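**Q** this one's structure only:
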């Protein structure tokens, strides 16, 4: 049975100054940026952001940006497939059964986005934008596009102005 879920192999390197990430599926593709997004199939805020993530995946594909979803926990792959189908997700979504990626990124919330550059440096981590400012509380109009601004800066060869924000959403329950 072919699932839209795939297992991602990641190697994490720590230097004295920065953490880097290398996705073994894209090694050698030095012309790409990757957005890793932690998602939960049952998190209403994750669900609400899928259309924005689909838009980014579509708009930035020409710029060699890759969006990758990560669903943490011991979830049934069929639940993830249903989620992917229901929300018409075109980007790959993997399951992080043992919370390896959660620990590597120090992710605590879904949705939480991490932008990684061509060399594996984390350029941005946190909220996608400022639509939600607390659980169940959101703005009528987004005024800060944190992830999009970080992507745009990286595509121009610049360091993003905002490197870290606090994501708002559902807590990732780790063992």
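**A** Happy to help now that I have it. Everything numeric in this text was worked out from a predicted model, so none of it was measured.
**Q** can we go C-alpha only for contacts and neighbour counts from here?
**A** Fine.
**Q** Toward the C-terminus, what is the element adjacent to the helix or strand encompassing residue 78?
**A** Remark: residue 78 resides in helix 77-86, with elements defined by DSSP states H and E. Counting by DSSP H and E, the element after helix 77-86 in chain order, helix or strand, is strand 93-96.
**Q** Below is structure B, check it against A:
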């Protein structure tokens, strides 16, 4: 992201030398305009950087070792990617909630993918984990972290939601499943906000969804770059 911003910043033209004098504006008005201009530029730059990341070549595998692009030929209202690992206690405690969300939204044309980003987790371990926790939807391996980089995921469990738009869709949410966990080892008896469910409800009901992120609590994804 920083490299992308630096490249775009280098292409920005310098402001006119006599900007204030030629336009007859006060310093305060100039500062106000400058702040708004910088904000607009940053938004455009960030948008451009995100499109560069999202167009990257995906390198994802199914459990048979075949390369797969989950965005290709997708016609769902939304695609949910849930990053997990077999030995993360927080991920495993969320299994009932993940199954509930799948049962609720899969019939409403929402696709769910379980993503294992740890390159050291074998296919046999993943198969056993999927069976033990009753996951009955698509499974992906992301050993090269191409989907991790595209979404910005940092921990397991963490969700990324894509709505239609562009070759790889448009990411509208990344973060926690809900707010049950305040910190690692510190949890509420029950969540007060079900973030992922709220986003999916809005999408399937055809409501506008602004892109947002929330902090996720869980096990750090190894070998992040």
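**A** Perfect, I can see it now. The structure displayed is predicted, hence computed values, not measured ones.
**Q** Which residue numbers in structure 2 does the helix holding residue 78 of structure 1 align to?
**A** Under TM-score structural alignment, helix 77-86 of structure 1 corresponds to residues 123-132 of structure 2.
**Q** do stretch 39-57 of structure 1 as well
**A** The aligned range for stretch 39-57 of structure 1 is 84-102, by TM-score structural alignment.
**Q** Next: stretch 133-153 of structure 1.
**A** Residue span in structure 2 matched to stretch 133-153 of structure 1, by TM-score structural alignment: 182-202.
**Q** Need the contact partners of that stretch.
**A** 78, 101, 105, 159, 173, 176-181, 208-209, 217-218 (C-alpha atoms under 8 Å, 6 or more residues apart in numbering).
**Q** Stretch 11-23 of structure 1 now?
**A** Residues outside stretch 11-23 of structure 1 that contact it (C-alpha under 8 Å, 6+ apart) are 8-10, 24, 104, 116, 119-122.
**Q** Quick one: end-to-end length of it, please.
**A** 7 Å (C-alpha to C-alpha, to the nearest Å).
**Q** Kindly report the same for stretch 70-80 of structure 2.
**A** First-to-last residue span, stretch 70-80 of structure 2, C-alpha to C-alpha: 10 Å.
**Q** Please apply the same query to stretch 108-123 of structure 1.
**A** With C-alpha to C-alpha, one end of stretch 108-123 of structure 1 sits 18 Å from the other.
**Q** Which SSE is immediately downstream of the lengthiest helix in structure 1?
**A** Taking DSSP state H as the criterion, structure 1 has its longest helix at helix 44-60. As assigned by DSSP H and E, the chain's next helix or strand after helix 44-60 of structure 1 is strand 65-72.
**Q** Surely residue 174 of structure 1 and residue 100 touch.
**A** No. At 10.3 Å, residue 174 of structure 1 does not count as touching residue 100 under the criterion of C-alpha atoms under 8 Å.
**Q** and the residue most central in space within structure 1, what element?
**A** Nearest to the mean C-alpha position of structure 1, by C-alpha atoms, centre = their mean, lies residue 37 at 1.5 Å. For residue 37 of structure 1, the host element (DSSP H and E) is strand 33-38.
**Q** Give the buried residues for that strand.
**A** Within strand 33-38 of structure 1, the residues that count as buried by 16 or more other C-alpha atoms under 10 Å are 33-38.
**Q** Translate residue 28 of structure 1 into the numbering of structure 2.
**A** Match for residue 28 of structure 1 (TM-score structural alignment): residue 73.
**Q** before we move on, what SS does its match have?
**A** Three-state call for residue 73 of structure 2 (DSSP: H, G, I helix; E, B strand; the rest coil): coil.
**Q** what residues are up against it?
**A** By C-alpha under 8 Å, 6+ apart, residue 73 of structure 2 has no neighbours at all.
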